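Undergrad: coords below, sequence missing:
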């Protein structure tokens, strides 16, 4: 059965940052390759124009709020989010209809002189805007000085090239999408640093009642990626933690000798000062990612995780939305 098609170009909402536009263009190209017409619509979000610490603005959900409002108001037909920035609480009226195959979910180190984490001297200054990364860096006991940073990829890497910091930690997927992984010193082993739940994956969101767009986006859905990120985000949800909480999780699909598939899930919860470090794991059936994540969260809570998890960010207030279409930019 053929997928229904829009009578006009699909309006794809994206943040205006270089990385966001790049990853949205990848999605648009994948849809175009399947015969759909697509027009990018840039949406200005609070997280793009306000460089205050994310915790002060309500967490990483500030990146999704304006895109979701543009969807609900009918200004765009779909939105592309970095899944790690998407709040776990479902937005009424919207649905994540497609989750494409994820990029490498690991974190990456960009350091002066090509140094690795283990080679950084005690007292080295490492920048990150993520409490999760800060907690795991402190847990390594390397004597690093962690500083909070914000900004796009160029801004963050510029702290190193300008000599203001010894290193910064970024998501490898972001550098991969803009073709700059060769500038990294080290891809960090998950044994040292578990990524954010959903890191490296994209969420393709549309209105729940838009059956045509839902069917189109389902063409790009990858079952293994959806299963893995569902398990990871179930940990966040059951911990009642927000996207900016010091929580890491990584699920992997494992094939057993008898051919059955299982999900192997690891998670981290820690204090940003290194005073608490919890690493736990859970294995379960492929068709129960939600249950696996919930069971692992219960284990973490039983072992004291609640002590370091801040309250979940409140639902974002309706933002002021500014949009710019591709055709308007070309004038």
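TA: Sure thing, it's come through. A quick note: this is a predicted structure, and the numbers were derived from the prediction, not measured. Numbering: from 1, shown residues only.

Undergrad: drop to CA atoms for contacts and neighbour counts, all remaining ones
TA: Noted.

Undergrad: residue boundaries of the helices in the stretch 101-250 of the chain?
TA: Taking DSSP state H, counting those that start in this stretch as the criterion, the stretch 101-250 of the chain contains helices spanning 131-139, 153-161, 172-177, 211-218, 223-239.

Undergrad: Need the ones you listed in JSON lines (columns: mean neighbour count).
TA: Converted to JSON lines, those look like this (neighbours: other CA atoms under 10 Å):
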{"stretch": "helix 131-139", "mean neighbour count": "24"}
{"stretch": "helix 153-161", "mean neighbour count": "17"}
{"stretch": "helix 172-177", "mean neighbour count": "20"}
{"stretch": "helix 211-218", "mean neighbour count": "18"}
{"stretch": "helix 223-239", "mean neighbour count": "23"}
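
Undergrad: Out of the ones you listed, flag the one nearest residue 13.
TA: The stretch from the helices of the stretch 101-250 of the chain with the least distance to residue 13 (CA to CA) is helix 211-218; that distance is 13.1 Å.

Undergrad: which secondary structure elements does that closest one contact?
TA: Here helix 211-218 touches strand 94-98, strand 202-207, going by 3 or more CA pairs under 8 Å, 6 or more residues apart in numbering; DSSP states H and E.

Undergrad: just to revisit the earlier point, right, and the helices of the stretch 101-250 of the chain - which one's nearest residue 290?
TA: For these, the distance to residue 290 is smallest for helix 223-239, at 5.2 Å, taking CA to CA.

Undergrad: take the one below as the second:
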């Protein structure tokens, strides 16, 4: 049986999708089903439009074309970086699996300096307002600049005027470039984006269970609970993936701990909140935390500098 997996054409997207394809094949084999998974390249608005993501409806910019292809029957399965997906569930699609999460941390890439050792006024590149705000909070003297492009393009900016760039550790790991990270920034100093490090696998709800159940086998319950809380918080804040909002949930012994931060663009003001509760109530815990942050003035911080 042949399965078509829709993916963006970037090196990272193809690598991630290839990993999922291999996992689906293995899960199917355990069920006694022989599957051949081929990648189908889909171009998205985020790939075509070269302006800053901050200006082009960030949430869903890499997602909609893939979803359209799935619903049109161009492919059978699609893979996203979870943090790119709008927080509201898609009415016509099934989020069949959220595999075990990769490293959630942000990675500082320099020519050898740590964040503390960068010279005053050093130029740091990132396309994320969340990263930019938290870098400014840690080092107000640095100059943070916008950045677009694939991982290699961003790393290339270290030879083209920038002193540092900040990327997701998970992305570097998946394409075999972990050595490019000079320093991994712990969540205690830089909270990741909600869903960072996790992938999402979507299918049609009426997909053939012969292979669809193999896709569902990839789901990791602890990862799903953690990112559910993070994304529920983000949904209450009505903020996209590029908003200056950090959230990181962990699950241990059935208890979920959610740490969250909303920070203004200049990094001078931040709201921090930590919540705990049963992992089985991840969605309500995330929503409660979001409303707590709103009550403390989060909307003003998200819209301010």
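TA: Yep, that arrived. Bear in mind the structure is a predicted one, so any value in this text is a computation, not a measurement.

Undergrad: Give me the TM-score for this pair.
TA: The TM-score (TM-score structural alignment, normalised by the length of the second structure) is 0.94; 296 aligned residues with a CA RMSD of 1.2 Å.

Undergrad: that older thread, hey, which of the helices and strands packed on helix 211-218 of the first structure is tucked in deepest?
TA: Ranked by mean neighbour count under mean count of other CA atoms under 10 Å, those are led by strand 202-207, which reaches a mean of 25.

Undergrad: OK, contacts around the spatially most central residue of the first structure?
TA: Averaging the C-alpha coordinates of the first structure gives a centre point, and the residue nearest to it by CA atoms, centre = their mean is residue 84 (2.1 Å). Taking CA atoms under 8 Å, 6 or more residues apart in numbering as the contact definition, residue 84 of the first structure lies against 196-201, 243.

Undergrad: Go again with 7 Å.
TA: With contact taken as CA atoms under 7 Å, 6 or more residues apart in numbering, residue 84 of the first structure is in contact with 196-199, 243.

Undergrad: Turn the helices of the stretch 101-250 of the first structure into a markdown table, columns for distance to residue 255 of the first structure.
TA: Converted to a markdown table, the helices of the stretch 101-250 of the first structure look like this (distance: least, CA to CA, whole Å):
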| stretch | distance to residue 255 of the first structure |
| --- | --- |
| helix 131-139 | 29 |
| helix 153-161 | 36 |
| helix 172-177 | 25 |
| helix 211-218 | 25 |
| helix 223-239 | 12 |
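
Undergrad: Out of these, flag the one nearest residue 114 of the first structure.
TA: Proximity to residue 114 of the first structure (CA to CA) singles out helix 153-161 among the helices of the stretch 101-250 of the first structure, at 10.7 Å.

Undergrad: Any idea which of the helices and strands packed on helix 211-218 of the first structure gets closest to residue 78 of the first structure?
TA: Taking CA to CA as the criterion, strand 202-207 is the member of those that comes nearest to residue 78 of the first structure, at 4.5 Å.

Undergrad: which residues in the stretch 51-200 of the second structure form strands?
TA: In chain order, the stretch 51-200 of the second structure shows strands spanning 77-81, 94-97, 106-110, 123-125, 143-145, 164-168, 183-185, 199-203, with DSSP state E, counting those that start in this stretch as the criterion.

Undergrad: Can you add distance to residue 7 of the second structure and give these back as a markdown table?
TA: Conversion of those to a markdown table gives the following (distance: least, CA to CA, whole Å):
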| stretch | distance to residue 7 of the second structure |
| --- | --- |
| strand 77-81 | 6 |
| strand 94-97 | 15 |
| strand 106-110 | 24 |
| strand 123-125 | 27 |
| strand 143-145 | 29 |
| strand 164-168 | 19 |
| strand 183-185 | 28 |
| strand 199-203 | 11 |
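
Undergrad: Tell me which of the helices and strands packed on helix 211-218 of the first structure lies nearest to residue 185 of the first structure.
TA: Taking CA to CA as the measure, these were each checked against residue 185 of the first structure, and strand 202-207 came out nearest at 25.0 Å.

Undergrad: Superpose on the second structure and give me the mean offset of that closest one.
TA: Its aligned residues in the second structure lie a mean 0.5 Å from strand 202-207 of the first structure after superposition (mean CA distance after the TM-score superposition for the first structure).

Undergrad: so what does that strand touch, helix or strand wise?
TA: helix 62-72, strand 78-82, strand 94-98, helix 211-218 (3 or more CA pairs under 7 Å, 6 or more residues apart in numbering; DSSP states H and E).
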